[in-house]
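J.: Provided below are the primary sequence and the corresponding predicted coordinates.
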Amino acid sequence: MSERYSPTVRRRRLSEELRRLRHDARMTLDDVVKATEWSRGKLGNIESGERQRPQVTEIRTLLDTYGVTDHDTREAVLDLCRQSRERGWWVRYRDVLSSKFVGFEAEASTIYNWELAVVPGLLQVPAYTELITQTALVRNPKDVARVVDARIKRQRVMFEDPQPPDIWFVFDEIALVRLRHHPEVLRAQIANLIEAADDPRITIQIVPYDRLHPGTGGPFVIMDFPNTVDPSVVYLETDTDGLYLEEAEEVARYRRLFDHLRLAALLPEETLVHLREMTI
């Protein structure tokens, strides 16, 4: 199984399917609580996907409660449950990675990433990751190495997959300007950006540091998925696990914002020229 297979996406799809089946059965949450003698909290966690590893027996009970008798439908839902119980590679790094974010990223077909203050994580070289991790007051060398290892693993899984996603990166040049006192890191990072830009599935644009732009509200990532039943997600980075927006209007608003950022940035070919000039 590909390491980009995502139990997170399957869990969200399972939640959507369970809600649909409950509505088709014309049952409220209270009706289901009464029929199953479960707590409302347990049912709510299963429907919302908060329950990380739902039991197949629990899902079978809900299918019985909703009167779902079609064999193919039942097996499809139970298979979703089984798939959602798998553990992604990122579980080994849950101390330094947002499992939910990487879970969505793992199966995305298209990713749009805006970064305000740092080079996008998928484009960082180890020396850069180490530097910014130390800047974030992580001092223990083992903790720093752990972050670097997780970043390298995330990049390898993403870019060495036979079918990697299309990714469009836009970031503020200030992320590179701040490296001028670390020339070796700057050279390595720019070389990596130039190499990455040669990949036909990767687009990189830089917003010049002296240019005003509409992205000062903070970084965000828009993720689209290959299966149309999986709605797009916007991830907003916070000091904790981040915020996830799925409403169509919210996603559309961030798509418009990303379009404006692309217009504010240098064109991809101009970005390459600018990067090469920075190494002279």
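T.: Good, I have the coordinates.
J.: make it CA atoms for all contacts and neighbour counts henceforth
T.: Fine.
J.: which residues does residue 105 contact?
T.: Contact analysis of residue 105 by C-alpha atoms under 8 Å, 6 or more residues apart in numbering lists 111, 223.
J.: Assign it to helix, strand or coil.
T.: Classification of residue 105 by DSSP: H, G, I helix; E, B strand; the rest coil places it in helix.
J.: What segments of the stretch 151-280 of the chain are helices?
T.: 174-177, 183-197, 248-264, 268-278 (DSSP state H, counting those that start in this stretch).
J.: Quick check: which of those is nearest to residue 102?
T.: helix 248-264 (18.5 Å; C-alpha to C-alpha).
J.: would you turn the helices of the stretch 151-280 of the chain into a markdown table with distance to residue 206 and mean neighbour count?
T.: As requested, the helices of the stretch 151-280 of the chain are exported to a markdown table (distance: least, C-alpha to C-alpha, whole Å; neighbours: other C-alpha atoms under 10 Å):
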| stretch | distance to residue 206 | mean neighbour count |
| --- | --- | --- |
| helix 174-177 | 9 | 18 |
| helix 183-197 | 11 | 17 |
| helix 248-264 | 9 | 16 |
| helix 268-278 | 6 | 15 |
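J.: now these as TSV including distance to residue 96?
T.: Shown next, in TSV, are these (distance: least, C-alpha to C-alpha, whole Å):
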stretch	distance to residue 96
helix 174-177	22
helix 183-197	22
helix 248-264	26
helix 268-278	30
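J.: and of those, who's closest to residue 123?
T.: Of all those, helix 183-197 comes closest under C-alpha to C-alpha, at 6.7 Å.
J.: Can you work out which other helices and strands pack against that closest one?
T.: In this structure, helix 183-197 makes packing contacts with helix 126-135, strand 202-207, helix 268-278, judged by 3 or more C-alpha pairs under 8 Å, 6 or more residues apart in numbering; DSSP states H and E.
J.: Format these as JSON lines; extra columns: distance to residue 149.
T.: Converted to JSON lines, the helices and strands packed on helix 183-197 look like this (distance: least, C-alpha to C-alpha, whole Å):
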{"stretch": "helix 126-135", "distance to residue 149": "8"}
{"stretch": "strand 202-207", "distance to residue 149": "22"}
{"stretch": "helix 268-278", "distance to residue 149": "26"}
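J.: if we compare these, which one ends up closest to residue 74?
T.: Nearest to residue 74, of all the helices and strands packed on helix 183-197, is strand 202-207, at 39.7 Å by C-alpha to C-alpha.
J.: got another, please set it beside the one above:
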Amino acid sequence: MPNSPVVPTIRRRRLGSTLRRLRNDAGLTLDDAAAAMGWKGPKMSKVENAAAGIRPAQVTDLLKAYGVTDPEVFAALENLAKDAGKRGWWQTYSGVVTSAYADYIALESDAEKVCEWSPLLVPGLLQTAAYAREVIGGITLDRAPEEITALAEVRQARQAVLSRPGHPLEVWAIIHVAALHQRFAIRPATMREQLRRLLDVAELPNVTVQVMPLDATVHPGTVGAFTLVGFPGPTPDVVSLENLRGATYLEGDEDTAPFAKAFERIRAAALSVEDSLALIADLEEGHRK
């Protein structure tokens, strides 16, 4: 029976692109790297393009051939190779989780930090279950009620990264104030509970929330929402861009660097953390009257 083709998961793509960068930094060609491993050139190309897998021990040998000495680089890339084909908890929801969404959850589970600019909605990692159901139901065009419920469950399960042992995910979320004035006709308490959730989660040392006011100066965020996902070790950041058809990803330093710069300018235009939380508290109090 022929071998099944390797699925180019986003973990394999990140690993391949990082190995390519390290090879180039070492001044080696594909043939040079392949020779160091006892391979033929095409196999090295397939590894770098995520068309072939590579074992952690082989990653170790490659890094040595590239002259890498940093133990953090070894650990990060060996772990990435080990986890490249791993099935995550979200596979249980494969009937409703698209491949692009599964890629994002994998990114989030590997990440060290997420910086999100969200002008229209509260970010998924900070949503209550009720808010998630409402917005998923409103955004999706062809989902059955049970699928909407399942997707809301996925969104809640993702939030485990905020309290994972040892290295909880750092989140810096900037939300436009307009998103905090959303109204839900069927269940009016939804927004009050969501505002309370923002105040509660902002007490975590790894979560920072800012609000963009209506009278803010013009900033790069006017172009649209984005999420910048950062990782430990040498692997580059990834940017997620969402639309009605799902998400697209930018994975190279050249493509992601402008978003990191843009996020800094958006952060500078937003209210301070203290003023942001005070505004959220005022809005939450207003819902009680």
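T.: Done, it's in. Bear in mind the structure is a predicted one, so any value in this text is a computation, not a measurement.
J.: picking up where we left off before, can you tell me which of the helices and strands packed on helix 183-197 of structure 1 comes nearest to residue 15 of structure 1?
T.: Using C-alpha to C-alpha, these put strand 202-207 closest to residue 15 of structure 1, at 32.1 Å.
J.: Show me what the closest one is in contact with.
T.: Against strand 202-207 of structure 1 from outside (C-alpha under 8 Å, 6+ apart): 166-173, 193, 196-197, 213, 261-262, 264-268, 271.
J.: how far off helix 268-278 does that strand point, in degrees?
T.: 70 degrees (axes from the mean of the first three to the mean of the last three C-alpha atoms, to 10 degrees).
J.: Now do the buried residues in strand 202-207 of structure 1.
T.: 203, 204, 205, 206, 207 (16 or more other C-alpha atoms under 10 Å).
J.: What lines up with the last one in structure 2?
T.: Residue-level alignment of residue 207 of structure 1 against structure 2, with TM-score structural alignment as criterion, gives residue 212.
J.: One more: residue 167 of structure 1?
T.: By TM-score structural alignment, residue 167 of structure 1 lines up with residue 171.
J.: What segments of structure 1 are strands?
T.: Assigned by DSSP state E, structure 1 shows strands spanning 110-115, 166-172, 202-207, 220-224, 233-236, 243-245.
J.: can you redo these as a markdown table with distance to residue 102 of structure 1?
T.: Listed next are those as a markdown table, based on distance: least, C-alpha to C-alpha, whole Å:
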| stretch | distance to residue 102 of structure 1 |
| --- | --- |
| strand 110-115 | 12 |
| strand 166-172 | 15 |
| strand 202-207 | 18 |
| strand 220-224 | 11 |
| strand 233-236 | 11 |
| strand 243-245 | 12 |
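J.: For the nearest residue to residue 194 of structure 2 once chain neighbours are set aside, list the residues it contacts.
T.: Of all residues not flanking residue 194 of structure 2 in the chain, residue 128 sits nearest, at 5.8 Å (C-alpha to C-alpha, 6 or more residues apart in numbering). Neighbour list for residue 128 of structure 2: 156, 193, 194, 197 [criterion: C-alpha under 8 Å, 6+ apart].
J.: Which members of those define the maximum pairwise distance?
T.: The most widely separated members of the contacts of residue 128 of structure 2, counting by C-alpha to C-alpha, are 156 and 193 (14.8 Å).
J.: one step back: which one of the helices and strands packed on helix 183-197 of structure 1 lies closest to residue 82 of structure 1?
T.: Once those are compared by C-alpha to C-alpha, strand 202-207 is nearest, at 33.2 Å.
J.: one step back: so which of the strands of structure 1 comes closest to residue 280 of structure 1?
T.: So among those, strand 202-207 is nearest, using C-alpha to C-alpha, at 17.7 Å.
J.: mean per-residue distance, that closest one to structure 2?
T.: The superposed strand 202-207 of structure 1 is, by mean C-alpha distance after the TM-score superposition for structure 1, a mean 0.6 Å from where its aligned residues fall in structure 2.
J.: could you check the angle helix 183-197 makes with that strand?
T.: 130 degrees.
J.: now strand 202-207 of structure 1 against strand 110-115, angle please.
T.: Using the same axes, to 10 degrees: strand 202-207 of structure 1 against strand 110-115 is 30 degrees.
J.: nearest to residue 21 of structure 1, of the helices of the stretch 151-280 of structure 1?
T.: helix 248-264 (21.8 Å).
J.: Give the other helices and strands that that closest one contacts.
T.: For helix 248-264 of structure 1, the packing partners by 3+ C-alpha pairs under 8 Å, 6+ apart are strand 202-207, strand 220-224, strand 233-236.
J.: Can you add distance to residue 147 of structure 1 and give those back as JSON lines?
T.: Shown next, in JSON lines, are those (distance: least, C-alpha to C-alpha, whole Å):
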{"stretch": "strand 202-207", "distance to residue 147 of structure 1": "24"}
{"stretch": "strand 220-224", "distance to residue 147 of structure 1": "20"}
{"stretch": "strand 233-236", "distance to residue 147 of structure 1": "20"}
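J.: Relative to residue 12 of structure 1, which of those strands is closest?
T.: strand 233-236 (11.3 Å).
J.: how far apart are that closest one and its match in structure 2?
T.: Relative to structure 2, strand 233-236 of structure 1 is 2.1 Å off (mean C-alpha distance after the TM-score superposition for structure 1).
J.: In that strand, which residues are buried?
T.: 233, 234, 235, 236.
J.: Looking at the alignment, what corresponds to the last one in structure 2?
T.: So that's residue 236 of structure 1. Per TM-score structural alignment, residue 236 of structure 1 is aligned with residue 241.
J.: is it true that that match touches residue 256?
T.: No. Using C-alpha atoms under 8 Å, residue 241 of structure 2 makes no contact with residue 256, being 11.2 Å away.
J.: sorry, back to before: contacts only, for the match of residue 236 of structure 1.
T.: Counted by C-alpha under 8 Å, 6+ apart, residue 241 of structure 2 has contacts 225, 226, 227, 247, 248, 249.
J.: try residue 12 of structure 2
T.: Counted by C-alpha under 8 Å, 6+ apart, residue 12 of structure 2 has contacts 50, 53, 80, 81, 84, 85.
J.: Out of those, give me the two with the largest separation.
T.: Spanning the widest gap among the contacts of residue 12 of structure 2 are 50 and 80, at 12.4 Å by C-alpha to C-alpha.
J.: list residues touching both of the two?
T.: Joint contacts of residue 50 of structure 2 and residue 80 (C-alpha under 8 Å, 6+ apart) are 12, 15.
J.: just checking, which of the contacts of residue 12 of structure 2 belong to helices?
T.: Per DSSP state H, helices hold the following members of the contacts of residue 12 of structure 2: 80, 81.
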